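[1] sequence isn't available, so here's the structure alone:
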């Protein structure tokens, strides 16, 4: 695996200024801040992927949260959605700790990498189709670099599913047409890899019970087994 290539890609992503609306928003949020984080220095830039360069399992989200990853500089770190995701990864043995508070908190992922189809925090958590498409080459290149080790992918939510399938096609996988619709529990074989659909770990989904911890753990365990990763038993 070309770890230098992935590190270089991550560095290039953090300097991207391709989408004026997203640049303005992420930097405005970093200046004004949330009162609870008034003493912190926000990252305020595109957020690269997080996890080992030889990951066999990839998790694809949506975009950084304004006061989460846009503040901390690491995927799903510093917000409630991240709390849900990292707790589940820890529960099944794929993360070294259940909390993700800052980019230097010592959290390690085991065989798992986390990325998103849009790397800047968008207003109202809603990137436009144009912003999604402008960001796609980053995901395509990340997939190309991960290809030697990648065996399974968990896609969180319909937006991520719709953004990921064209990226996989551009990266060289044979994606069926018409493209399969997103559903929680959906499973799609692309030959060398398996894609799994999972409801997003958003507060709306987790607070209402649309996505429960047990549902999330089940998807992660199933995908991890395909990826050749060992998980730990967990009640529930």
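    Received the coordinates, thanks. Not measured: the values here are computed from a predicted model.

[2] hey, let's count contacts and neighbours off CA atoms from now on
    OK.

[3] how about the helix ranked longest in the chain: buried residues?
    Longest among the helix segments of the chain by residue count, using DSSP state H, is helix 129-146. Residues of helix 129-146 classed as buried by neighbour count (16 or more other C-alpha atoms under 10 Å): 131-132, 135-136, 138-146.

[4] cool, stretch 98-111 as well?
    98-103, 107-111.

[5] likewise stretch 217-227?
    Taking 16+ other C-alpha under 10 Å as the criterion, stretch 217-227 shows 217-221, 223-224, 226-227 as buried.

[6] adding secondary structure and distance to residue 155, write the residues you listed out as CSV.
    Formatted as CSV, those follow (DSSP: H, G, I helix; E, B strand; the rest coil; distance: C-alpha to C-alpha, whole Å):
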residue, secondary structure, distance to residue 155
217, helix, 14
218, helix, 14
219, helix, 10
220, helix, 11
221, helix, 14
223, helix, 11
224, helix, 13
226, helix, 15
227, helix, 14
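
[7] and the comparison structure, right after this:
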């Protein structure tokens, strides 16, 4: 699954893997399933997209200063990646990070994306333990952690739009500074 967004991105959002009913079906990360609803709405509210999210890859949505990718590039068996698959895809994530010369911040969605991103940056997960709202600087990049914006996390209110917006405000401040 290719990344989606602005090649001059200052913010990279890292998810887990393509969803079976979402990105694997539509061809665009976080598109076509419940995970994209909260994410794309937040990106719009914070000026990181233009157009309107319509749930398919042809909806005209564009990201501005932002790119979205996944820690795992292919649909995992049982919709849950194994450790070996996560490790095998880490080189792709590291390459994506290196290919963004203006990158200043990374938002990781969920523990797997968070830990894989830290490893792709050459750090151990203990350097910035996962917790919603965790923030830390690794080299020239500030990493922000969030619960994944899955329908389950949203429906159970583990992650609310208000929690997500509060994190995006901190990201916006980091990008401005």
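    Great, that's in hand. Note that the coordinates shown come from a computational prediction; the quantities given were computed from them, not determined experimentally.

[8] got a list of what the counterpart of residue 105 of the first structure in the second structure touches?
    Residue pairing (TM-score structural alignment): residue 105 of the first structure is matched to residue 59 of the second structure. By C-alpha atoms under 8 Å, 6 or more residues apart in numbering, the contact set of residue 59 of the second structure is 51-53.

[9] and residue 124 of the first structure, how many residues sit next to it?
    Using other C-alpha atoms under 10 Å, residue 124 of the first structure has 8 neighbouring residues.

[10] how far away is it from residue 217 of the first structure?
    In this structure, residue 124 of the first structure and residue 217 of the first structure are 27 Å apart, going by C-alpha to C-alpha, to the nearest Å.

[11] ditto for residue 85 of the first structure
    Relative to residue 217 of the first structure, residue 85 of the first structure is positioned 9 Å away (criterion: C-alpha to C-alpha).

[12] and for residue 48 of the first structure?
    Taking C-alpha to C-alpha, one finds residue 48 of the first structure at 24 Å from residue 217 of the first structure.

[13] try residue 106 of the first structure
    Distance from residue 106 of the first structure to residue 217 of the first structure, by C-alpha to C-alpha: 22 Å.

[14] tell me how many other residues crowd residue 153 of the first structure.
    A count of nearby residues for residue 153 of the first structure, using other C-alpha under 10 Å, gives 27.

[15] where along the first structure do the helices fall?
    Listed in chain order, the helices of the first structure (DSSP H) span 3-13, 20-32, 69-72, 80-91, 129-146, 157-170, 203-208, 213-227.

[16] quick one, which of these is nearest to residue 115 of the first structure?
    helix 129-146 (8.1 Å; C-alpha to C-alpha).

[17] could you tell me the angle between the closest one and helix 3-13?
    Orientation check (axes from the mean of the first three to the mean of the last three C-alpha atoms, to 10 degrees): helix 129-146 of the first structure against helix 3-13 gives 160 degrees.

[18] what is helix 129-146 of the first structure packed up against?
    Counting by 3 or more C-alpha pairs under 8 Å, 6 or more residues apart in numbering; DSSP states H and E, the packing neighbours recorded for helix 129-146 of the first structure are helix 3-13, helix 157-170.

[19] just tell me what residue 204 of the first structure corresponds to in the second structure.
    By TM-score structural alignment, residue 204 of the first structure lines up with residue 152.

[20] ok, that match - how many residues close by?
    With neighbours defined by other C-alpha under 10 Å, the count for residue 152 of the second structure comes to 13.

[21] try residue 192 of the first structure
    13.

[22] the second structure: which residue goes with that one?
    Per TM-score structural alignment, residue 192 of the first structure is aligned with residue 140.

[23] ok, now residue 182 of the first structure?
    By TM-score structural alignment, residue 182 of the first structure lines up with residue 130.
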